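Colleague: only geometry, no sequence info:
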């Protein structure tokens, strides 16, 4: 079975390109004049990683990204609702603690921002939740795979580590927790993974843009956001571990194929 070494090489290549391309794209952002509130070009780093892997191992990448089975529509709707609840909990807690009900008017048209945020979220999630997560899922359970992807995803946002330690720690807690939420919600889902993951991601980004103040480097909103994500992850884990373990006993295998690169 030659899929295992192919998978390892594909994951290493994906991560290298995702990190390096994000750095290059981030440096190019000021040159393009595209406002960061509209879209962050770094979001396309993971998509470029998947694209290069597809050039080298087209069959394997096609198997990972494709597949059949729409998954549970109910879980998909609940995933999107969870994004709204996370923002509501974080913003509500901030208002209760400070007396400040934040609401920011974006500088660009909201419809443009919403569409761009969905596209950018798709550029990230085709790598994190549609490529890396399924590959890791063939080797470990849904929770372990989700935590691993969340840690890498959080570290990928390297700029956050220029902030204060509590801010960075809260961000990492939020990233891992959101990864756990998506991991449970997308378990067993193949065909609709990208729109669901991108939708959740975009709703989180839009909510933070409109109702949170974490971009200023303020610690409290980031801590409250991270805590809200952790609460959501705990609830999803509690709901999911009680379900029948048939899928966990036999993880969703991606059928092995022959190595495309000799």
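Modeller: On my side now, so go ahead. Every value quoted in this text rests on a predicted model; they were computed, and no experiment measured them. Numbering: from 1, shown residues only.

Colleague: please count neighbours and contacts with C-alpha atoms only from this point.
Modeller: Fine.

Colleague: name the residues of stretch 137-155 that are buried.
Modeller: For stretch 137-155, burial by neighbour count (16 or more other C-alpha atoms under 10 Å) applies to 137-138, 141-143, 145-151, 153-155.

Colleague: apologies, that question was intended for stretch 62-69.
Modeller: 64-66.

Colleague: what do you get for stretch 212-221?
Modeller: Under 16+ other C-alpha under 10 Å, the buried positions of stretch 212-221 are 212-214, 219-221.

Colleague: inside strands: which ones of these?
Modeller: In strands, judged by DSSP state E, none of the buried residues of stretch 212-221 are found.

Colleague: pick out the most distant pair among the residues you listed.
Modeller: Largest separation among the buried residues of stretch 212-221 by C-alpha to C-alpha: 212 and 219, giving 11.1 Å.

Colleague: also this one, for the comparison:
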């Protein structure tokens, strides 16, 4: 893949992912689909991948379906959201003197529906971020550098968050970069394309559901978002340590 082609794929993906997310967010109120169930903006990255696939079908297919032999990251990856939520919600409860727990039965829609829709939305994002952009950048850079870059773009893609208080936005960007490091390191050389999508989507959905049930950052309060960012950073540090101390053979990407 030439540098020109590599850059063109990244640019086309990024532009479509950003524009499509904005358009989907604008039309969601007209669809009647509740944001609590799923946010249509989450499918912007999937449309970005589709746009690239129309122009470079074979190359896109190779990135999405590349397989590896690593099998050790699945359960540790899916356990990480529970650690992140515990490290976020616990200190937040101590800080405020109350547990910010939402009874799933109090939601306006059945929790099973919300959980399934959250997984679908998360996969709509992750097919773009971790299944396309991550392996695309990985052909040029190492896993850690690639993960940080994808996390930064992923964070900036959430444009509305940047309109919040500076500390809130900083906490969110720290979280996206840190979660991207966790996902990038865990999925590097792991399984098939379908397995990577399900693992990334599962991680993403578990984090979203945990925040829904145990945090209230959606109110715009800064402390829960900052604590969430710090918890994600700690989880990322643990994954970096794990990757540097455990040597596991991997296939070439």
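Modeller: On my side now, so go ahead. Only a predicted model underlies this, so the values are computations on that prediction, with no experimental measurement involved.

Colleague: what TM-score do we get after superposing?
Modeller: Overlay of the two chains. TM-score (TM-score structural alignment, normalised by the length of the second structure): 0.94; 248 aligned residues with a C-alpha RMSD of 1.5 Å.

Colleague: residue 90 of the first structure: which of the buried residues of stretch 212-221 of the first structure is nearest?
Modeller: Ranked by distance to residue 90 of the first structure (C-alpha to C-alpha), those are led by residue 221 at 7.1 Å.

Colleague: corresponding residue for that closest one in the second structure?
Modeller: The alignment partner of residue 221 of the first structure in the second structure, by TM-score structural alignment, is residue 224.

Colleague: touching, that match and residue 217? I think so.
Modeller: Yes: with contacts counted by C-alpha atoms under 8 Å, residue 224 of the second structure reaches residue 217, the gap being 5.4 Å.

Colleague: and residue 59 of the second structure, that one's in a helix?
Modeller: Yes: assigned with DSSP: H, G, I helix; E, B strand; the rest coil, residue 59 of the second structure falls within a helix.

Colleague: so the closest residue to it other than its chain neighbours: helix, strand or coil?
Modeller: Leaving aside its chain neighbours, residue 59 of the second structure sits nearest to residue 53 (7.8 Å; criterion: C-alpha to C-alpha, 6 or more residues apart in numbering). Three-state call for residue 53 of the second structure (three-state DSSP): helix.

Colleague: one step back: from the buried residues of stretch 137-155 of the first structure, which two are the most distant?
Modeller: Farthest-apart pair in these is 138 and 155; separation 22.8 Å (C-alpha to C-alpha).

Colleague: can you pull out the helices in the first structure?
Modeller: 3-32, 45-56, 58-65, 73-98, 110-127, 133-137, 142-156, 165-185, 193-211, 219-241, 246-249 (DSSP state H).

Colleague: residue 104 of the first structure: which of those is closest?
Modeller: Nearest to residue 104 of the first structure among these is helix 193-211 (4.9 Å), distances taken as C-alpha to C-alpha.

Colleague: which residues touch that closest one?
Modeller: Helix 193-211 of the first structure is contacted from outside by 37, 76, 79-80, 83-84, 86-87, 91, 102-106, 114, 117-122, 124-126, 129-130, 182, 186, 214, using C-alpha atoms under 8 Å, 6 or more residues apart in numbering.

Colleague: any of the residues you listed buried? List them.
Modeller: 76, 79-80, 83-84, 86-87, 91, 114, 117-122, 124-126, 129-130, 182, 186, 214.

Colleague: quick one: terminal-to-terminal distance for stretch 125-141 of the second structure?
Modeller: Counting by C-alpha to C-alpha, to the nearest Å, you get 22 Å between the two ends of stretch 125-141 of the second structure.

Colleague: what residues in the first structure pair up with it?
Modeller: Taking TM-score structural alignment, stretch 125-141 of the second structure hits residues 124-140 over in the first structure.

Colleague: the matching stretch: how far from the chain's middle?
Modeller: 10 Å (C-alpha atoms, centre = their mean, to the nearest Å).
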